[in-house]
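In: sequence-free structure coming up:
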């Protein structure tokens, strides 16, 4: 009995002192920001844990990833069918906040199927419709949205919060545990 307890204790101590994660590489804690070259897009898809900060600009297009220096090679950020996809190639553990700063003239929608959050803290003005689809646990927070119409559909546990929304028509659907919160909707 004593040998089993001693063996178990030694195994726990050995595993707790490991520098490499059991299921993936461990971030080194050194923050790096890297500009990612991408083509034009009008939607953003977040099937990962990476948070996205979006800013509407007059004509600039830029995508910048901030992450652990040694983990940047594992992020997969690309445009497919006019959709900016923010994904990861394998499992790893980060030591710093990982996020993507995205600037573009406009977007028509966001799809969140992972745990990454979307933040739009400046005014977003769209001529047509804007859609938020969330089937993951990631949240969407928008400060000010002006569009012809808006659709918010939540089927996961992620929440949608919009401080101000000016639209001609809006549709809200929630079949998951996520909440939709709007402060000023006209």
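Out: All right, it came through fine. It should be emphasised that the depicted structure is a prediction, and the values quoted were computed from it without experimental measurement.
In: contacts, neighbours, all on C-alpha from now
Out: Fine.
In: so residue 6 is in which element?
Out: helix 2-16 (DSSP states H and E).
In: next, the one to line up against it:
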């Protein structure tokens, strides 16, 4: 049985753990016609692809990886982060396939999109202190077959609202540096240095 506050990967080698402290920078690249974002891990390596909004409108979805990294730090769960950082738990074939595999990653991307659509209708939660009960219930149902099922609706709501607080800073400042502390369950935003 998985305990509520236990880190899901604490019994794995460091190379298969979500880093306990890490930094990710979101840097706008491209031209005025097409805004793109490059994500760099610990000032060293690009993680994931350079992202556009993949939309007819400029809706800032290019910053959506903040949700994956926030879920990793605040919930201890993000198959997308594991894939981007190459920290899947390959030493356990079943965990690699189910918890860190394609279905889990697709589930997380779907959650990100469902929440994004609600957030977009609500000024990215700028003046809201709650995520709709419907959305939170859907998230719990979508994740009931994964280890993250032990996280409460309140845990999810906190992770979502904190991620959107940082998301709004990223939009306002056209990027930034975000520090994550998995142990303290903290996410902090800093301006990019010019």
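Out: Perfect, thanks for sending it. This one's a predicted model, so the numbers in the text were calculated from it and none came from an experiment.
In: what's the TM-score here?
Out: The TM-score (TM-score structural alignment, normalised by the length of structure 1) is 0.26; 91 aligned residues with a Cα RMSD of 6.3 Å.
In: show residues contacting the helix holding residue 6 of structure 1.
Out: Taking Cα atoms under 8 Å, 6 or more residues apart in numbering as the criterion, no residue outside helix 2-16 of structure 1 touches it.
In: count the residues that sit near residue 12 of structure 1.
Out: Using other Cα atoms under 10 Å, residue 12 of structure 1 has 11 other residues around it.
In: how far away is it from residue 92 of structure 1?
Out: Residue 12 of structure 1 is 21 Å from residue 92 of structure 1, where distance means Cα to Cα, to the nearest Å.
In: next: residue 184 of structure 1.
Out: Residue 184 of structure 1 sits 40 Å away from residue 92 of structure 1, going by Cα to Cα.
In: pull the longest strand from structure 2.
Out: The single longest strand within structure 2, with elements called by DSSP state E, is strand 21-30.
In: helix or strand next in line after that one, which one?
Out: The helix or strand immediately downstream of strand 21-30 of structure 2 is strand 35-41, counting by DSSP H and E.
In: compute the inter-axis angle for that next one and strand 21-30.
Out: 150 degrees (axes from the mean of the first three to the mean of the last three Cα atoms, to 10 degrees).
In: and the very next helix or strand once past strand 35-41 of structure 2, what does it pack onto?
Out: Under the assignment DSSP H and E, the closest C-terminal helix or strand after strand 35-41 of structure 2 is strand 45-46. Packed against strand 45-46 of structure 2 by the contact rule (3 or more Cα pairs under 8 Å, 6 or more residues apart in numbering; DSSP states H and E) you find strand 35-41.
In: hmm, try it at 10 Å
Out: For strand 45-46 of structure 2, the packing partners by 3 or more Cα pairs under 10 Å, 6 or more residues apart in numbering; DSSP states H and E come out as strand 21-30, strand 35-41, helix 79-85.
In: mind listing residues that contact it?
Out: 24-26, 38-40, 84-85 (Cα atoms under 10 Å, 6 or more residues apart in numbering).
In: which among these count as buried?
Out: For these, a burial check counting by 16 or more other Cα atoms under 10 Å picks out 24-26, 38-40, 84-85.
In: out of those residues, who's nearest residue 165 of structure 2?
Out: residue 26 (14.7 Å; Cα to Cα).
In: now the closest one: how far from residue 154 of structure 2?
Out: Plainly put, residue 26 of structure 2 is 27 Å away from residue 154 of structure 2 if you go by Cα to Cα.
In: just residue 111 of structure 2 next, same as before
Out: 15 Å.
In: before we move on, what about residue 138 of structure 2?
Out: 14 Å.
In: reformat the contacts of strand 45-46 of structure 2 as TSV; add distance to residue 189 of structure 2.
Out: Below are the contacts of strand 45-46 of structure 2 laid out as TSV (distance: Cα to Cα, whole Å):
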residue	distance to residue 189 of structure 2
24	10
25	10
26	11
38	16
39	14
40	14
84	20
85	20
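In: do a quick rundown of the helices in structure 2.
Out: 65-75, 79-85, 93-98, 102-121, 133-142, 153-172 (DSSP state H).
In: these into JSON lines, with extra columns for distance to residue 187 of structure 2?
Out: Putting the helices of structure 2 into JSON lines (distance: least, Cα to Cα, whole Å) gives the following:
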{"stretch": "helix 65-75", "distance to residue 187 of structure 2": "7"}
{"stretch": "helix 79-85", "distance to residue 187 of structure 2": "15"}
{"stretch": "helix 93-98", "distance to residue 187 of structure 2": "26"}
{"stretch": "helix 102-121", "distance to residue 187 of structure 2": "17"}
{"stretch": "helix 133-142", "distance to residue 187 of structure 2": "21"}
{"stretch": "helix 153-172", "distance to residue 187 of structure 2": "7"}
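In: between those helices, which one is closest to residue 30 of structure 2.
Out: Nearest of the helices of structure 2 (Cα to Cα): helix 153-172, 15.4 Å.
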